[in-house]
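Trainee: With the input below, show me the fold.
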Amino acid sequence: MTRLIPPVCALTTARFAAGFLAGLVLLSQMAATAAAADPPSRPNIVWIMSEDNSADYLRHFDPDGAPAPNIESMAAHGVTFDRAFSNAPVCSVARTTLITGCYAPRIGTQFHRRFVSVPMPEGLQMFPAYLRAAGYYTTNNSKEDYNAVKGSDVWSESSRKASWRNRPEESMPFFHVQTFGDSHESRLHFSQDQMQEPTQTDPAGVKLQAYFPDTPLFRYTRARYHDRMMKIDELVGGVIEQLREDGQLENTFVFYFGDHGGVLPRSKGYAYEAGLHVPLVVRVPDQFQSLAARELGSRTKGFVEFVDFGPTVLSLAGLEQPEGVDGKPFLGIDADPEKVDRRDEAFGYADRFDEKYDLVRTLRIGDFKYIRNFEPFYPDGLQNNYRYLCLAYQQWRELYQQGKLSGAAKQFYEAKAPEALYDLNADPDEVNNLASDPEYATQLKQMRDQLDDRLKSLPDLSFVIEAVMVDEAINNPTVFGESHSGQITRYIDTVNLALLPIEEALPGIQAALDDADPWVRYWALVACSTLGEAAKPLTSTIEKFLLDVEPLVVMRAVEYLAVHSDVETKPSMYRSLERATNEPELLRMLNTIVFLRDFHGYEVDPDRFQFLPVLTPIDPKGQVIHRLRYLKGEI
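Mentor: Presented below is the predicted three-dimensional model:
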């Protein structure tokens, strides 16, 4: 007899389905509970960088900034660093500082754009290499722009497709860098016709910096940039959402920061706060709050610098700090929040930006900022071709040339003071120099001496000058600096003679001009140009250097005599150009010529520059060509 299997009734089917679904829910809850009880042993770290923006363009840091709800949401679940600083106000130098954890003038990576890539200091790697060796998947999307030689072991992938989502195993911890260029200065290279495009931000409602002329163009430019920052906020929100979708948000420290300051005029490329002070927010994951050791939503005024960022990532990952870095962690196992909160110093440096030279060093202590302009006779507004693609820059210069500027707005096109001291609490735009105020004499001397000690202890390779570095130091700049620290100290002491009372300065400069070392003579002539008319008693001595064996010494003599005497300098100037032996040497000379022509009416004939056959090959797209095109009126 055949046994018939009765049909499954609808009720039975419904019960089975309900039970099955309940089981799935229970399994899901058990998995979630297990995950919560057994978090990953190491956190992921994500860096989100926006290009060219200082902290004051975001409402989270300044009430006059743009709204950024996604960044503000990050801050509510993390920590805001109100005093975070790029050490340099331009991308390649800033990014090299980030990736190495080293001060650029110590390791020879301080020039933008580089003529050559320099090797990393012996025994030191770019910090993601240590993460990768420890089992992290390291990715960069996608800008690098390093001035140091990158090893093959730094990134698992560095491209526009790089993502933590490409890691071979889902359990693998990751470090990812995401750069967004929607705030880059090129976004302000709009035309007159494009000014008709309305902005989401009302130009009438923006607050202009004290040093800007108040014109519709400057207001429109700032409003347009606020719109770019709101776009950046959307992109930041997109990365947060991806991490949430992947179930990794609460396992991941997410840093948002600007890669340096910017980007309206007098910010990117300048060592003022607008070029160095960056936004920094770190979202802290639930699973690793102990590594932050701070309350969610808190803010700190402790100073952090770009040299600190790499060591901080290693600290969060539980790795030892490599020897030879300059930075200190501000989060993780190696960071004490109370000590971080007490940090109150930031060091800044500005050298060559594209074709424009101007040596500047800064030290901020608390709310006081000290700036040492080693070539103060160069106005901030000295031509830099890329900067002047911005209509606001062009209008600013036109207003100056028409004599329509006054007060703070005029400073950009005038000679700078050799040293400046600013009280940032009272003067956030750095327009009221207190260096000559007797009330601040003690503060000035303290910060001058402290910066001087820093430069000598590095030692600062910029006092060797780039043309010499390329010929003599490029194989190992760090070791070269250490072995020549005594000479570097002499060069710094020589140029600092200009800070002494004139009755002490002139005898010291006279002795330096008689020195056998051509670079002592070089820096003595820079001191003369710093003193200006006060150095006129040395004119006859300076004139002798038009026949110096070192072409750059000749050019420094030309620089002084063309401004402060009636001595004929052009034959010596043209002869020095013809004697140049490398591109940075020639570029340094052209910097002097552009300065003398634009600000002192020094007439030159670009067709007389017959040095090109001597310097073959010259980079056809490089900085020398940029300077020549400007001098020929092609730009």
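Trainee: only C-alpha atoms for contact and neighbour calcs from this point on.
Mentor: Noted.
Trainee: how about the strands of the stretch 101-250 of the chain, start to end?
Mentor: For the stretch 101-250 of the chain, the strands defined by DSSP state E, counting those that start in this stretch occupy 137-141, 157-158, 174-180.
Trainee: just those strands: most buried one?
Mentor: Using mean count of other CA atoms under 10 Å, the stretch among the strands of the stretch 101-250 of the chain with the greatest mean number of neighbours is strand 137-141 (a mean of 24).
Trainee: residues in contact with that one?
Mentor: Around strand 137-141, the neighbours that count as contacts under CA atoms under 8 Å, 6 or more residues apart in numbering are 128, 131-132, 154-164, 167, 172-179.
Trainee: rewinding a little: need the strands of the stretch 101-250 of the chain in a markdown table with distance to residue 233, can you?
Mentor: Below are the strands of the stretch 101-250 of the chain laid out as a markdown table (distance: least, CA to CA, whole Å):
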| stretch | distance to residue 233 |
| --- | --- |
| strand 137-141 | 17 |
| strand 157-158 | 23 |
| strand 174-180 | 10 |
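Trainee: now the strands: where do they sit in the stretch 401-550 of the chain?
Mentor: So, for the stretch 401-550 of the chain - with DSSP E, counting those that start in this stretch - the strands run 419-423.
Trainee: What helices and strands are in contact with the longest helix along the chain?
Mentor: Longest helix in the chain, counting residues (DSSP state H): helix 216-245. The elements that helix 216-245 packs onto, with contact taken as 3 or more CA pairs under 8 Å, 6 or more residues apart in numbering; DSSP states H and E, are helix 69-76, helix 391-401.
Trainee: May I see the buried residues of the shortest one?
Mentor: Just to be clear, that refers to helix 69-76. Neighbour-count burial for helix 69-76, counted by 16 or more other CA atoms under 10 Å, picks out 69-72, 74-76.
Trainee: Following up with a second sequence; could you model it the same way so I can compare the two?
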Amino acid sequence: MFKINHSIIFRTCAILLCAITFKSCQTKQKEELPPNIVWITSEDNSKHYLKLFDENGIPTPNIESLAKEGLIFNRAFSNAPVCSVARSAIISGCYGPRIGAQFHRKIATVPMPDSLKMFPTYLREAGYYTTNNSKEDYNINKTEGVWDESSKNASWRNRGENQPFFHVFNIGVSHESSMHFTAEDMETKAPETDQNSFNIQPNHPNTKLFKYTNALYRDKIREMDRQVGEIIKELKEDGRLDDTFIFYYGDHGGVLPGSKGYLYETGLHVPMVVHVPNKYKYLVNNEIGSTVNGFVSFIDLAPTVLNLAGTTIPNGMDGKAFLGKDISAEELNARDETYSYADRFDEKYDMVRAVRKGKYKYIRNYQPFNYDGLMNNYRYKQLAYQEWQTLYEKGELNKVQSAFFENRAPEMLFDIEADPYETKNLATEAAFESILIDMRKRLSTWVKGMPDLSFYPEHYLIEKAFENPVAFGQKHKEQINNYVDLADLDLLNFEDAKNSLAQALGSSDPWKRYWAIIVCSTFGKQAMAMAPVIRTMTTKDSELINRVRAAEFLAISKQLDPSSVMTNSLYESEKPSEALLILNSIVLMTSSKYNYNFDIELDRISKTVKEDSEVMRRLEYLNVL
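Mentor: All right, here's what the predicted structure looks like:
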């Protein structure tokens, strides 16, 4: 018989017990000490100008350094191509047209949906120190409890001992305003970037001015990257690189003409890199140093941060997390769809929706006669915009370059891999019919599912919906879906649409009439059978904007000088957002496409209207101020 050595067994059990306890302690420590998270956001940068993402871009060594110990997100998208609307999606995790946050600049803010808080609030409740340095710019009412500090001096360094932190740092050096240089600057300030080291995108004229603008913009991106490096250095000095996720991303597309403010890839497709800290690699299932090709968008950022922090993602957010121990690499890389929206930009109205799935992009222009290049004062401070328009009016642009100043098709389909600058519309090509139908259905399902509040004019939403936009949308979902169906009549042949249009023009619902007139304007002269009814609406309709839309249709069809109807409607308006929509049509009518003349008397405009800052932009352009 062998003799049992109780001492050896005891020691063995003790070692095993310690190992189990240590493992348990490790797990407990991971649960108790969530990671720090830092966002570095640069203003007005699409992915097209960084070599890490595009061959036509420049090196950004500090951003590239983050990627070495992290992930490159090759398909990251803003849901809107302008600051406040994009940031509203980020802070809420919700689509703007569903919650009423889709208009830039805000005339009225909206509350968060009843069931939600701005997401940093959840982090604070979980013990995080939350700081923002320093841009907010939300179209949503600010609520208490979002930030411990939001200012130019905000820093994670003011937190409590061992307190996890979430910090946002905004870099503004590449903002659109940085391109507001003068002709004299061109002669005296040479860019660092070689003006022959990149290609001018095909929809732009290849001129000296466009080369200079491209080079100067790349200089701003170099400086932006240097500032990214400064933040990384601070974190390293504080010993925080091993326990901090660092996100770098652009806040929407770039500022070269036709980017910011437009639902093209240059306005939406942003660079994104996430540094994964050594201590928390177990929270990420993708291989470190790899590229993620799955689609992520700004509505996904809030749930992603909450997921990394180990807090519950609340019901009601439209986005879903793309990092966390429960997110598999396979599932993330399989994501291939993103949605976007464009409404008012400062004083300029449009209404465009888009979906990208895989390599295909579908754009729905709900008011295609409002061409892309319609005057927007802030955009046109940039000399390149001015030159682009001048060359068009002189007839010196090719077809692709001219498209910015011409009516758009109601729907457009692009193969982004073959045509990255969206210059060839495939929507009318038989070979792509099945793809077109599929993309059209996807977008319609999304628009109706929200439902999309922009099927009402902004002034009506401010008056009737903005106290609780989500509840208003649900209550009026059936009506909104009817308006969507009406708007989609412009996708039919006119003969197939005319009976429905005639019925809608006679409806007691003013917004059915509104959309019926817009569809007639899209059809133009094809819809002349509707002219007698629409002509009556220029004086008899109960809604001022419908009178204006009716005059707009007749003016597009060369049946009426719209100046009297539009100016009188402007004088009657007491609502700045209604007046802005009227002025949008007036500016369209004064453009070189139509050349109607307007004599607007400032004294006849309501005091409330003419003192609005966005209205003033239009009046300044029209030489009324």
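Trainee: TM-score for this pair?
Mentor: Both chains were compared after superposition, and using TM-score structural alignment, normalised by the length of the second structure their TM-score is 0.94; 597 aligned residues with a CA RMSD of 1.6 Å.
Trainee: downstream neighbour of the longest helix of the first structure in the secondary structure list?
Mentor: Counting by DSSP states H and E, the next helix or strand C-terminal to helix 216-245 of the first structure is strand 252-258.
Trainee: whereabouts in the second structure does that next one align?
Mentor: When strand 252-258 of the first structure is aligned against the second structure using TM-score structural alignment, it corresponds to residues 244-250.
Trainee: Same check on stretch 136-146 of the first structure?
Mentor: Taken onto the second structure by TM-score structural alignment, stretch 136-146 of the first structure occupies residues 128-138 there.
Trainee: How far away from the center of its chain is the matching stretch?
Mentor: 19 Å (CA atoms, centre = their mean, to the nearest Å).
Trainee: May I have the distance across that stretch, first residue to last?
Mentor: Stretch 128-138 of the second structure stretches 22 Å from its first residue to its last (CA to CA, to the nearest Å).
Trainee: so stretch 563-582 of the second structure matches what in the first structure?
Mentor: Mapped onto the first structure using TM-score structural alignment, stretch 563-582 of the second structure covers residues 570-589.
Trainee: what does the matching stretch rub up against?
Mentor: By CA under 8 Å, 6+ apart, the list of residues contacting stretch 570-589 of the first structure reads 115, 355, 357, 466-467, 546-547, 551-552, 554-555, 558, 608-611, 614-615, 618, 623-624, 627.
Trainee: Sort out which residues of it are buried, please.
Mentor: Of the residues in stretch 570-589 of the first structure, 572-589 count as buried by neighbour count, 16+ other CA under 10 Å.
Trainee: same thing with stretch 508-515 of the first structure?
Mentor: Within stretch 508-515 of the first structure, the residues that qualify as buried are 508-510, 512-513, counting by 16+ other CA under 10 Å.
Trainee: And stretch 145-152 of the first structure, by the same measure?
Mentor: 146-148, 150.
Trainee: out of these, which one sits closest to residue 401 of the first structure?
Mentor: Residue 401 of the first structure lies nearest to residue 147 out of those, by CA to CA, at 36.4 Å.
Trainee: which ones are touching that closest one?
Mentor: When the contact criterion is CA under 8 Å, 6+ apart, the partners of residue 147 of the first structure are 92-93, 96, 109-111, 114, 116-118.
Trainee: Please repeat the previous calculation with a cut-off of 6 Å.
Mentor: With CA atoms under 6 Å, 6 or more residues apart in numbering as the criterion, the residues that contact residue 147 of the first structure are 109, 117.
Trainee: That one and residue 301 of the first structure, how far apart?
Mentor: Separation of residue 147 of the first structure from residue 301 of the first structure (CA to CA): 30 Å.
Trainee: One more: residue 541 of the first structure?
Mentor: When residue 541 of the first structure is compared with residue 301 of the first structure (using CA to CA), they lie 51 Å apart.
Trainee: Residue 595 of the first structure too?
Mentor: Using CA to CA, one gets 40 Å for the distance from residue 595 of the first structure to residue 301 of the first structure.
Trainee: who's more crowded, the two?
Mentor: Higher neighbour count among residue 595 of the first structure and residue 301: residue 595, with 20 against 16, using other CA atoms under 10 Å.
Trainee: Help me confirm that residue 309 of the first structure is found in a helix?
Mentor: Yes - with DSSP: H, G, I helix; E, B strand; the rest coil as the criterion, residue 309 of the first structure is assigned to a helix.
Trainee: and the aligned residue in the second structure for it, how many neighbours does it have?
Mentor: With the correspondence set by TM-score structural alignment, residue 309 of the first structure lines up against residue 301 in the second structure. Per other CA under 10 Å, the neighbour tally for residue 301 of the second structure reads 23.
Trainee: can you check residue 608 of the first structure too?
Mentor: 10.
Trainee: Quick check: closest non-adjacent residue to it.
Mentor: residue 574 (7.3 Å; CA to CA, 6 or more residues apart in numbering).
Trainee: check contacts around the equivalent of residue 459 of the first structure over in the second structure.
Mentor: Residue 459 of the first structure maps onto residue 451 in the second structure, with residues paired by TM-score structural alignment. Residues near residue 451 of the second structure by CA under 6 Å, 6+ apart: 98, 473.
Trainee: Please repeat the previous calculation with a cut-off of 8 Å.
Mentor: Listed by CA under 8 Å, 6+ apart, the contact set of residue 451 of the second structure reads 97-98, 473-474, 477, 480-481.
Trainee: if we can go back for a sec, and the buried residues of stretch 145-152 of the first structure as JSON lines, adding distance to residue 446 of the first structure?
Mentor: Formatted as JSON lines, the entries for those read as follows, by distance: CA to CA, whole Å:
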{"residue": "146", "distance to residue 446 of the first structure": "34"}
{"residue": "147", "distance to residue 446 of the first structure": "33"}
{"residue": "148", "distance to residue 446 of the first structure": "34"}
{"residue": "150", "distance to residue 446 of the first structure": "39"}
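Trainee: can you pull the contacts of the counterpart of residue 469 of the second structure in the first structure?
Mentor: Residue correspondence to the first structure (TM-score structural alignment): residue 469 of the second structure is matched to residue 477. For residue 477 of the first structure, the set of contacting residues under the criterion of CA under 8 Å, 6+ apart consists of 106-108, 118-119, 121, 461, 469.
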